[in-house]
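Student: After the sequence you'll find the predicted model.
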Amino acid sequence: MRTIRKTLSALLTGILLMQQVAWAESRLPYSDASSLQKLESDEQRLWSASTDFEKAIRKGGQIYASPELETYLQGIMDKLYPEFAGLIKVHVVNSPVLNAFAIPNGHIYMHTGLLARFDNEAQLATVLAHEGAHFVYRHGYFNQQSIKGSSAFATITAVIGIPIVGLIGNILATSSIYGYSRELEAEADNMGFKRLVQAGYDPHEAHKVFEHLAREVKLSEAQEGFFYSTHPKLKDRVDNFTKLAAQESNTGVMNEAEYAAKVNRLRIEVLEQEFSFGRYKHVIALLSDENVLKRYPPTVHYYLGEAHRKRNEKDDIDIALREFDRAIELNSDFAPVYRSRGLLLMSQSKREQAASEFKRYLELVPEASDKSYVNSYLETLAKQ
């Protein structure tokens, strides 16, 4: 009997070892483009579903239409992962939510809200390298997740603009949109950092992007449950990248001016989206940081003033006027600021000053879409 137990024990141990070896082998990352031709059938099905997801998200109209920006991002990704050049594809989602995610077939989706927050190309490359690592390590395939709760479904539908049912929901469940386990995220941090250094970017910029995002999430009390909108996960990124950077004495490129040239228009568009959602508190929290203001073109002072005007709490009107004055000082031909000043002054019964602002607005944009409204304001002021 003892002999039988020993034999069974040895057999079970052998089976477990074989399973561990098989798992370790199956967890091998993709090595290069040729390895993508050898997918198992279930992984092939996941890739096919990923293709359906790509079609659905494009059909949903949420892809940001800028071939120039997409080409710029693709060039950075190809530099980070040259052995997968053209295979890890980067797309831009038109959403102010702070997020980026990878789906199993190597398509990376960057939200405009996240792109608006980076200071330079090195910080952008940090996130692209991290998301690219999720693909190379096949995290989506090996970390089948489920999206729980109707609120999560509703949130994703609002952000991406497509119903997440069937295959679409399955792909989002395997994507990095909510992040993976701490172990897998650390694995992506390590590979991403290595690629960042190899591509010649400044490794000491890596942790800064997550510090910026964590600070903003805390200030604005962001409610989204996505990976780059979640403070604890951002703190893990800060800690990991800080430790990795401490081992690097060399610096690299940041390409701040080039990055600003690519995204300045997008930054303003994201602010306008925030206004359309009525997120004035969020805009104020973001732009009240002098370091953040430096990222934006001079017209940003108009948006900060407008957020204060629309929130209209204690001291907001005084701050709004100050920001409007600053915007005019930096760009006296920026028409929207005169309309907003006119509305503010009209609310304070300063009729002549308000009329002067409205007239200046119409001088700058004589065929403004809201021309009839502005003329009605002028008529009301004249009667008063």
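Tutor: Right, received. Where do you want to start?
Student: alpha carbons only for contacts and neighbour counts from here, please
Tutor: OK.
Student: Verify the assumption that residue 90 is located in a helix.
Tutor: No - residue state for residue 90 (DSSP: H, G, I helix; E, B strand; the rest coil) corresponds to strand; a helix is not indicated.
Student: Could you measure from it over to residue 168?
Tutor: Plainly put, residue 90 is 18 Å away from residue 168 if you go by CA to CA, to the nearest Å.
Student: residue ranges of the strands in the stretch 1-150 of the chain, please?
Tutor: 89-93, 100-102, 107-111 (DSSP state E, counting those that start in this stretch).
Student: What residues of stretch 22-33 count as buried?
Tutor: Buried residues in stretch 22-33, defined by neighbour count with 16 or more other CA atoms under 10 Å: residue 30.
Student: Show the end-to-end separation of it, please.
Tutor: Using CA to CA, the span of stretch 22-33 from its first residue to its last is 23 Å.
Student: How far away from the center of its chain is that stretch?
Tutor: 29 Å (CA atoms, centre = their mean, to the nearest Å).
Student: Tell me if I'm right that residue 173 and residue 144 touch.
Tutor: Yes - if you go by CA atoms under 8 Å, residue 173 and residue 144 touch, sitting 6.8 Å apart.
Student: Tell me which of these two has more neighbours.
Tutor: More crowded of residue 173 and residue 144, by other CA atoms under 10 Å: residue 173, with 20 against 14.
Student: so which helix or strand takes in the more buried one?
Tutor: In this structure, residue 173 is located in helix 166-174 according to DSSP states H and E.
Student: List the buried residues of stretch 49-61.
Tutor: Of the residues in stretch 49-61, 49, 50, 51, 53, 54, 56, 57 count as buried by neighbour count, 16+ other CA under 10 Å.
Student: Just the ones of the residues you listed in helices?
Tutor: 49, 50, 51, 53, 54, 56, 57 (DSSP state H).
Student: check contacts around residue 197.
Tutor: Counting by CA atoms under 8 Å, 6 or more residues apart in numbering, residue 197 makes contact with 203, 252.
Student: chain center to the helix or strand harbouring it: distance?
Tutor: Counting by DSSP H and E, the element that carries residue 197 is helix 182-198. Using CA atoms, centre = their mean, the distance from the centre of helix 182-198 to the centre of the chain it belongs to is 18 Å.
Student: buried stuff in it?
Tutor: Judged by neighbour count using 16+ other CA under 10 Å, the buried positions of helix 182-198 are 184-197.
Student: and the closest residue to residue 320 other than its chain neighbours, how many residues sit next to it?
Tutor: Distances taken as CA to CA, 6 or more residues apart in numbering put residue 305 closest to residue 320, at 3.9 Å, once the chain neighbours are dropped. Per other CA under 10 Å, the neighbour tally for residue 305 reads 28.
Student: A further structure is provided below for comparison with the first:
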Amino acid sequence: MTPLLSRRALLAGGGVAGAALWTGVAQARIRPSEMKPLIGPGYRPTERDEIGLWQQYARVEEEIAGSNILIKDPGLNRYLQALIGKVGGPAARDMRIYVARIPEFNAVMFPTGFTVIFSGLLLRMRDEAQLAGVIAHESAHFLLRHQIRQWRDMRRKSDILGFATMLGGIAGGAAGVYTGDLAQLAQLGTILSLLRYNRQLEAESDALGVRLIAEAGYSPISMSETWEQLIGEIELSAKERRKRPRRDYSIFSTHPVPKERMADLRASANELVMAGRQYDRGRERYLAQMAQHRPMLLDDQIKLNDPGASRYVVETLAKDGWNGVLLTAMGDINRLRNGDGHQRLAANYFASAVAYPDAPADAWRWHGIYLMKSGRAAEGRQALQRYLTMAPNSPDAPFVRQMIAA
């Protein structure tokens, strides 16, 4: 099993999770028609500072490509590469895409045209159109040359020698020991925090991104939907913890009114919609690609011990219909919480999950255990036997057999 990058390591040094995707909103909305790509196919830098930046990030990409942080599913990778080919604009053929098993919501476009999507983002997307919006937003950063523009702005305001030394040290650390260790990738947090886009650049990327997906035939409103879902998740997470939403993390890191950006995205989408045109959502295609990965991604999310966020994610996905996998996830969320009320909910969710043909083996295990706890031993043994039939080589199989025999 691919090891996970801890949230603490991820957020160290400025944090990869706060890097690029949702940071800031412009003072006034930028219209999609105002944004034009600045580069085309086969772009290569010609100025010395950008050439140096590309050289450093080529080493970073080499390390990421060989890392054990990646989900290396050929089918999923082909699917994502085809998607960036549809919404990546004129330089789409030069873009590469990687999926990192990190249960957080984010995607990062690097200065040389490669993107890293976090698995937590894939979990949260309801359909292909929403994912296309995220990828188009990241592609727009590359098409508008935001990375080098931000880099040069930071250099003007800071010690040039210090920046060069820091960049060299981080890239060297990422590439010098080719082990694929996740700790190596955590070092990227510092440089990504330096390249964090300002409000103007984020607004530009939103405007071009929403145009790119509309031109590709996807529903342009999907970008504002994704933003709305992220806001709702963070607010419910804070409510469950009885705390205010964290303002040092991702969405709230640079602006106090995230709903303004959602409104801007919705206005841009309405501007682009053509009367009578049918826009694609690609829900069935997306679900087919994610079917084998969703149980693992849900498990990764639940292990973060953030029940409010986990519940919001599952309930949002369930708007398109409950199934055995989602009901099992709700059972696990409640099973891991204290209190008789949560335990009763867990038992009910597992009982509901096993009524679906896609119920995972774990649903039968916990359904059996809760039945036995409630005194329904015969039914519990039957459920546990079903679990062993589905997962005969599971690590706890000997213990479960003892339970059945007893």
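Tutor: Right, received. Where do you want to start? Treat the numbers as computed from the prediction; the structure is a model and nothing was measured.
Student: returning to what we had before: adding distance to residue 255 of structure 1, write the buried residues of stretch 49-61 of structure 1 out as CSV.
Tutor: Shown next, in CSV, are these (distance: CA to CA, whole Å):
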residue, distance to residue 255 of structure 1
49, 37
50, 33
51, 33
53, 33
54, 30
56, 34
57, 31
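Student: Of those, which pair is most distant in space?
Tutor: Using CA to CA, the pair of these lying farthest apart is 49 and 57, separated by 12.4 Å.
Student: For stretch 397-406 of structure 2, list every residue counted as buried.
Tutor: Across stretch 397-406 of structure 2, burial judged by 16+ other CA under 10 Å covers 397, 400, 404.
Student: Please say which position in structure 2 the residue nearest to residue 320 of structure 1 maps to.
Tutor: Counting by TM-score structural alignment, residue 305 of structure 1 corresponds to residue 331 in structure 2.
Student: Okay, the aligned partner of residue 92 of structure 2 in structure 1 and residue 32 of structure 1: tell me how far apart.
Tutor: Correspondence of residue 92 of structure 2 to structure 1, assessed by TM-score structural alignment: residue 85. Distance check for residue 85 of structure 1 against residue 32 of structure 1: by CA to CA, it reads 9 Å.
Student: Show me the longest helix that occurs in structure 2.
Tutor: If you go by DSSP H, structure 2 has its longest helix at helix 222-241.
Student: how close does residue 116 of structure 1 sit to residue 98 of structure 1?
Tutor: With distances taken as CA to CA, residue 116 of structure 1 is found 9 Å from residue 98 of structure 1.
Student: same deal with residue 204 of structure 1?
Tutor: Counting by CA to CA, the gap from residue 204 of structure 1 to residue 98 of structure 1 is 22 Å.
Student: can you list the strands of the stretch 1-150 of structure 1 in CSV and add mean neighbour count?
Tutor: Converted to CSV, the strands of the stretch 1-150 of structure 1 look like this (neighbours: other CA atoms under 10 Å):
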stretch, mean neighbour count
strand 89-93, 23
strand 100-102, 27
strand 107-111, 24
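Student: Looking at the ones you listed, which is nearest to residue 157 of structure 1?
Tutor: For residue 157 of structure 1, the closest of the strands of the stretch 1-150 of structure 1 is strand 89-93, at 12.8 Å, according to CA to CA.
Student: mean per-residue distance, the closest one to structure 2?
Tutor: Strand 89-93 of structure 1: mean distance to aligned residues in structure 2 after superposition is 1.3 Å, counting by mean CA distance after the TM-score superposition for structure 1.
Student: What is that strand packed up against?
Tutor: Contacting strand 89-93 of structure 1 under the criterion 3 or more CA pairs under 8 Å, 6 or more residues apart in numbering; DSSP states H and E are the following elements: helix 67-80, strand 107-111.
Student: Could you say which of those is packed most deeply?
Tutor: strand 107-111 (a mean of 24; mean count of other CA atoms under 10 Å).
Student: distance of the corresponding residue of structure 2 for residue 72 of structure 1 from residue 92 of structure 2?
Tutor: Here residue 72 of structure 1 is matched to residue 79 in structure 2, going by TM-score structural alignment. For residue 79 of structure 2, the distance to residue 92 of structure 2 (CA to CA) stands at 14 Å.
Student: try residue 47 of structure 2
Tutor: Separation of residue 47 of structure 2 from residue 92 of structure 2 (CA to CA) stands at 22 Å.
Student: Look at those two and report which has more neighbours.
Tutor: When neighbours are counted by other CA under 10 Å, residue 47 of structure 2 and residue 92 differ, and residue 92 comes out ahead with 23 against 8.
Student: List the contacts of that one.
Tutor: 41, 84, 85, 86, 139 are the contacts of residue 92 of structure 2 under CA under 8 Å, 6+ apart.
Student: Translate the first one into the numbering of structure 1.
Tutor: When the two structures are superposed using TM-score structural alignment, residue 41 of structure 2 falls opposite residue 33 in structure 1.
Student: In space, what's closest to its match - neighbours in sequence excluded?
Tutor: Of all residues not flanking residue 33 of structure 1 in the chain, residue 84 sits nearest, at 5.6 Å (CA to CA, 6+ apart).
Student: ok, how many other residues are close to that neighbour?
Tutor: Other residues near residue 84 of structure 1 number 21, with proximity taken as other CA under 10 Å.
Student: Next: the one 10 residues further on.
Tutor: Burial measure for residue 94 of structure 1: 23 neighbouring residues, criterion other CA under 10 Å.
Student: Could you do residue 146 of structure 1 as well?
Tutor: Residues contacting residue 146 of structure 1 under the criterion other CA under 10 Å number 12.
Student: so it makes contact with residue 175?
Tutor: No - using CA under 8 Å, residue 146 of structure 1 is not in contact with residue 175, being 10.2 Å away.
Student: picking up where we left off before, so which of the buried residues of stretch 397-406 of structure 2 are in helices?
Tutor: Among the buried residues of stretch 397-406 of structure 2, the residues falling in helices (DSSP H) are 397, 400, 404.
Student: List the contacts of the most centrally placed residue in structure 1.
Tutor: By CA atoms, centre = their mean, structure 1 has its centre lying nearest to residue 114, at 2.5 Å. The neighbourhood of residue 114 of structure 1, defined by CA under 8 Å, 6+ apart, consists of 96, 97, 98, 99, 100.
Student: Kindly state which residue of structure 2 is aligned to the fourth one.
Tutor: When you say that, I think you mean residue 99 of structure 1. Aligned by TM-score structural alignment, residue 99 of structure 1 pairs with residue 106 of structure 2.
Student: roughly how far apart are that match and residue 117 of structure 2?
Tutor: Distance from residue 106 of structure 2 to residue 117 of structure 2, by CA to CA: 6 Å.
Student: Please consider this matter closed, and thank you.
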